[in-house]
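# what's the 3D shape of this:
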Amino acid sequence: MIGAGQAGLSAAGQLLRKRLRPNEDFVILDANDGPGGAWRHRWDALTFDAAHGIHDLPGMPLDPPDPAEPASRVVARYYGSYERELGLPIVRPVRVESVEHHTAPTENDGKAGHFTVTGADGRTWRARTVINATGTWDSPYIPYYPGIAEFNGRQLHTRGYSSAADFAGQRVLVVGGGTSALQFLLQLDQAGARTVWTTRRAPDWADRFFDSSWGVDVEASVSARTTMGLPPLSVVAATGLPVTEQYLAGLTSGVLISRGPLRRITPTGAVLDGPGPDGGAVPSQGHVADALLAPGGAAAGGLDRVPALTGRACTAVSTEDPLTTWETEVDTILWATGFRASMDHLSPLHVRERGGGVMMLPDGVSVVKRPGLFLVGYGASASTIGATRAGRRAAVQAAAASHPPQSGHL
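Predicted coordinates:
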């Protein structure tokens, strides 16, 4: 198994229940120095109460932590306890460089062939099956925009963010439509930064409660793409943005109002194509929040006029469309534009389709082009609840494909 995050640990627990023996029948290779998966790299300002929760690992509920404690510490401690309690055979740090498949039969592998997993340090492991649970943290995505290379200020991705205090007094353009962008905007505003939010389309505020049936619907929606070999959409594209009291306050103040899509970047700022800084009309970005959280519509009946961007230097751009485009000076661009699946090490297996996706079987974990390879934390299982369920399914499939257990399974 490759990866020791939520999906990998869930799969490992299921392998134990299937009576596979640690170190003899399976091992877990983890690139991190300690437990926690991608969570151990999250910024300290992301407290547990702001992290939208995590799903319990199988057989070990998470004791309610201090909601103000950084989520990175809570999860690292929780995952570490799970690893110790189950006696999981985790080898770390091991960064996997490549996974290859050999079809030539051997004495132990019979006609099935085997996988060879090679670490960056040159160590190798051989296995009949591979459960890949590497997630997305190591593959940050920054889209291309004209002028991106000429910007004179600082640019950083979510992966490099540490503290809002680093941006106090700065003008910060936050790019992206997901929950990370929302958290950054609120933290930056509180820390004294002046923010502008840009999204490709109007924010998708969800008008339903995020319950268990919602999670099932999201998984079904994402699975419909992966079974066709299409790349998974972003998480927010499948879920929408949850409306909370905290986000409602940001909507009302204007901090969580998208100022339109980014058109291009200049050496000192950015050109946006949207409602502009003057509070121009926006197709009701706040109506969902009002409907859900304002008793009787008490919050002025919706944000018919968007609060203006005060204190920013903004000018119309005459060279384009002066009626819609405008320019704002910024010191920093924060790319909250998400991640892609970390699967470069699987390149020798040639499992990607022409469009970049991986065609999956309806179980959501089995790869059509490479029997014996299982992906968890990919597509529908990118959330913690999805990762837990997918980990169990992958372990069941891997144990069955490897029966009777002889050589190691990863």
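# rest of the way, CA atoms for contacts and neighbours
OK.
# how far is stretch 167-185 from where the chain is centred?
Averaged C-alpha coordinates place stretch 167-185 at 16 Å from its chain's average position (CA atoms, centre = their mean, to the nearest Å).
# buried stuff in that stretch?
Residues 167-168, 170-185 are the ones in stretch 167-185 that count as buried (16 or more other CA atoms under 10 Å).
# leaving out the residues flanking it, which one is nearest to Trp239?
For residue 239 the amino acid is Thr, not Trp. Nearest residue to Thr239, sequence neighbours excluded (CA to CA, 6 or more residues apart in numbering): Val218, at 6.4 Å.
# count of residues packed around that neighbour?
Neighbour count of Val218, defined by other CA atoms under 10 Å: 19.
# before we move on, what about the one 5 residues further on?
Ser223 sits with 24 neighbouring residues when counted by other CA under 10 Å.
# that one in helix, strand or coil?
Following DSSP: H, G, I helix; E, B strand; the rest coil, Ser223 is assigned to helix.
# contact partners for the nearest residue to it once chain neighbours are set aside?
Counting by CA to CA, 6+ apart, Ala380 is the residue found nearest to Ser223 once chain neighbours are left out, at 5.7 Å. Contacts for Ala380 (CA atoms under 8 Å, 6 or more residues apart in numbering) come out as 218-223, 232, 364, 386.
# save the residues you listed as a markdown table, and put in distance to Ser10 too.
Output for these, formatted as a markdown table (distance: CA to CA, whole Å):
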| residue | distance to Ser10 |
| --- | --- |
| Val218 | 20 |
| Glu219 | 17 |
| Ala220 | 20 |
| Ser221 | 23 |
| Val222 | 20 |
| Ser223 | 20 |
| Pro232 | 22 |
| Gly364 | 15 |
| Gly386 | 11 |
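# here is a second sequence; please produce its structure as well for comparison:
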Amino acid sequence: MTQQADVVVVGGGQAGLAAGYHLRRLGVDFVILDGQSTPGGAWQHTWDSLRLFSPAAYSSLPGRLMPPQPGEVYPDAGHVVEYLADYEKRYALPIQRGVRVDGVHRDGTFLRVETDAGSWRARSVISATGTWARPFVPAVVGQELFAGRQLHTTGYRRPADFTGQRAAVVGGGNSGAQIAADLALAGIDTAWMTQRPPRFLGDDIDGRALFDVATARRHALEAGRTDTGGVASLGDIVAVPPVRAARNAGLLSAREMFTELTATGMRWPDGTWAAADAVIWCTGFRPALAHLTPLQLRGGRGHIATDGTRAIGEPRLHLLGYGDWTGPASATLIGVGRTARDAAQQIRILLR
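Model (predicted):
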């Protein structure tokens, strides 16, 4: 059976909900298709100790402030999931869950969205699938020989899972620093490897300041001024309290990346070796865009060329929430609202 809506939003996480909020305000007919069975997007799959970088009020989607979490300055992932579930109910967003989108196809004046629950015809599609479903693990010599456990950030939950083991954490971003700190503070024998020396932001910088920096960069680019470099110019790691505690206790010293895995450990270019029972790859993600393959739009680095959120090669398609290439800070709770609003306004004009 083929159903129809003016707009199909693919993905029911924070970006999809922000899109739904603005489409509803504009009176646009739409549906949100989400592959997960419960609300919360990627937030329902993170590690136990994860906290936001910002207080609740600075981590909100459009139209509804996130309430503070009792006893916490920086809310945990569970609180975010509760907020997102309440958000979609509050605005009665039309979400169909447990629906996997297999492909988006051109179909004359429509885009045809094929799913495991039937087809949809839409005049416009918003892709808001994020990156969590596409973890990236770099190729390393000897990787297939390592007899221990290898997992990505997506598979890490808690230090207790590594009791009595020697853990190697790879990655110099926020995830790598937070997971290395989580393990080390729990007494797990932890080694932390990064491609370059870790760059910590000032202890007084949290998500509020980062959003201001990203906004200033956007204004500079829109005005044709010199690129300020945005958040990347300040550093790579937000010194959230556990990271700060581990660093100050001397438990968070990074060493250079190893070049080879052996059956029982890691080897460096100078021939030194260290034992490891588990390797946790905190090495980032790629945009989850397989459902857009039929449109043949991908360019370098797997990205689709966009003007703002609109795909240059298919103006009926918008991409929302994948990072700075689809809008400054668009992969954050507070940042996705602006680009969602812009996408919804452009779609309303297209539908006239």
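# TM-score for this pair?
Put the two chains on top of each other and the TM-score (TM-score structural alignment, normalised by the length of the second structure) is 0.85; 326 aligned residues with a CA RMSD of 2.6 Å.
# show me where the stretch 301-410 of the first structure has strands.
Assigned by DSSP state E, counting those that start in this stretch, the stretch 301-410 of the first structure shows strands spanning 314-316, 325-329, 332-335, 373-375.
# let me know which of those is tucked in deepest.
Mean neighbours per residue, mean count of other CA atoms under 10 Å, is largest over these for strand 373-375, with a mean of 26.
# so where in the second structure does it end up aligned?
Taken onto the second structure by TM-score structural alignment, strand 373-375 of the first structure occupies residues 317-319 there.
# average offset between the matching stretch and the first structure?
Its aligned residues in the first structure lie a mean 0.4 Å from stretch 317-319 of the second structure after superposition (mean CA distance after the TM-score superposition for the first structure).
# run the chain-centre distance for that stretch.
Relative to where its chain is centred, stretch 317-319 of the second structure has its mean C-alpha point 17 Å off (CA atoms, centre = their mean).
# which residues sit against that stretch?
124-128, 306, 309-311, 326, 343.
# again with stretch 13-30 of the second structure
Contacts for stretch 13-30 of the second structure (CA under 8 Å, 6+ apart): 5-10, 32, 34, 39-42, 61-63, 84, 87-88, 91, 93-94, 128-130, 320-321, 331, 333, 336-337, 340-341, 343-345, 348.
# show me the residues you listed that map onto helices.
Among those, the ones falling in helices (DSSP state H) are 84, 87-88, 336-337, 340-341, 343-345, 348.
# name the member of those residues with the most neighbours.
Ala340 (30 neighbours).
# I'd assumed Leu320 was in contact with that one.
Yes - the pair Ala340 of the second structure / Leu320 is scored as a contact, 6.8 Å apart, by CA atoms under 8 Å.
# quick one: what's aligned to Arg92 of the first structure in the second structure?
Counting by TM-score structural alignment, Arg92 of the first structure lines up with Arg97 in the second structure.
# and the gap between the closest residue to its match other than its chain neighbours and His45 of the second structure?
Distances taken as CA to CA, 6+ apart put Asp34 closest to Arg97 of the second structure, at 4.9 Å, once the chain neighbours are dropped. Applying CA to CA, to the nearest Å, the value for Asp34 of the second structure to His45 of the second structure is 15 Å.
# what's the match for the residue nearest to Arg97 of the second structure in the first structure?
By TM-score structural alignment, Asp34 of the second structure lines up with Asp30.
# could you measure from that match over to Arg194 of the first structure?
Distance of Asp30 of the first structure to Arg194 of the first structure, given as CA to CA: 39 Å.
# tell me if I'm right that Ile280 of the second structure and Phe162 touch.
No - between Ile280 of the second structure and Phe162 there is no contact under CA under 8 Å: 10.9 Å.
# what residues are shared contacts of those two?
Joint contacts of Ile280 of the second structure and Phe162 (CA under 8 Å, 6+ apart) do not exist.
# quick one: the residue nearest to Thr239 of the first structure from Gly379 of the first structure, how far?
Distance, Val218 of the first structure to Gly379 of the first structure, using CA to CA: 10 Å.
# show me where the stretch 151-300 of the second structure has helices.
Ranges of helices within the stretch 151-300 of the second structure are 174-185, 207-222, 241-248, based on DSSP state H, counting those that start in this stretch.
# winner for burial among these?
Among the helices of the stretch 151-300 of the second structure, ranked by average contacts under mean count of other CA under 10 Å, first place goes to helix 174-185 (a mean of 25).
# stretch 189-206 of the first structure maps to which residues in the second structure?
Going by TM-score structural alignment: stretch 189-206 of the first structure matches residues 184-201.
# now do the buried residues in that stretch.
For stretch 184-201 of the second structure, by 16+ other CA under 10 Å, it's 184-185, 188-194, 198, 200-201.
# okay, those in a markdown table with distance to Ala232 of the second structure next?
Conversion of these to a markdown table gives the following (distance: CA to CA, whole Å):
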| residue | distance to Ala232 of the second structure |
| --- | --- |
| Ala184 | 26 |
| Leu185 | 27 |
| Ile188 | 30 |
| Asp189 | 30 |
| Thr190 | 27 |
| Ala191 | 25 |
| Trp192 | 21 |
| Met193 | 20 |
| Thr194 | 16 |
| Pro198 | 12 |
| Phe200 | 11 |
| Leu201 | 10 |
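# please flag which of the residues you listed sit within strands.
Taking DSSP state E, the ones among these that sit in strands are 189-194.
# counterpart of Val243 of the first structure in the second structure?
Using TM-score structural alignment, Val243 of the first structure pairs with Ala239 in the second structure.
# any idea how far that match lies from Ser54 of the second structure?
12 Å.
# what sits against Ile188 of the second structure?
With contact taken as CA under 8 Å, 6+ apart, Ile188 of the second structure is in contact with 159, 162-167.
# which of those residues fall in strands?
166-167.
# quick check: the two most widely separated of the contacts of Ile188 of the second structure?
Farthest pair in the contacts of Ile188 of the second structure (CA to CA) is Pro159 and Arg166. Separation: 11.2 Å.
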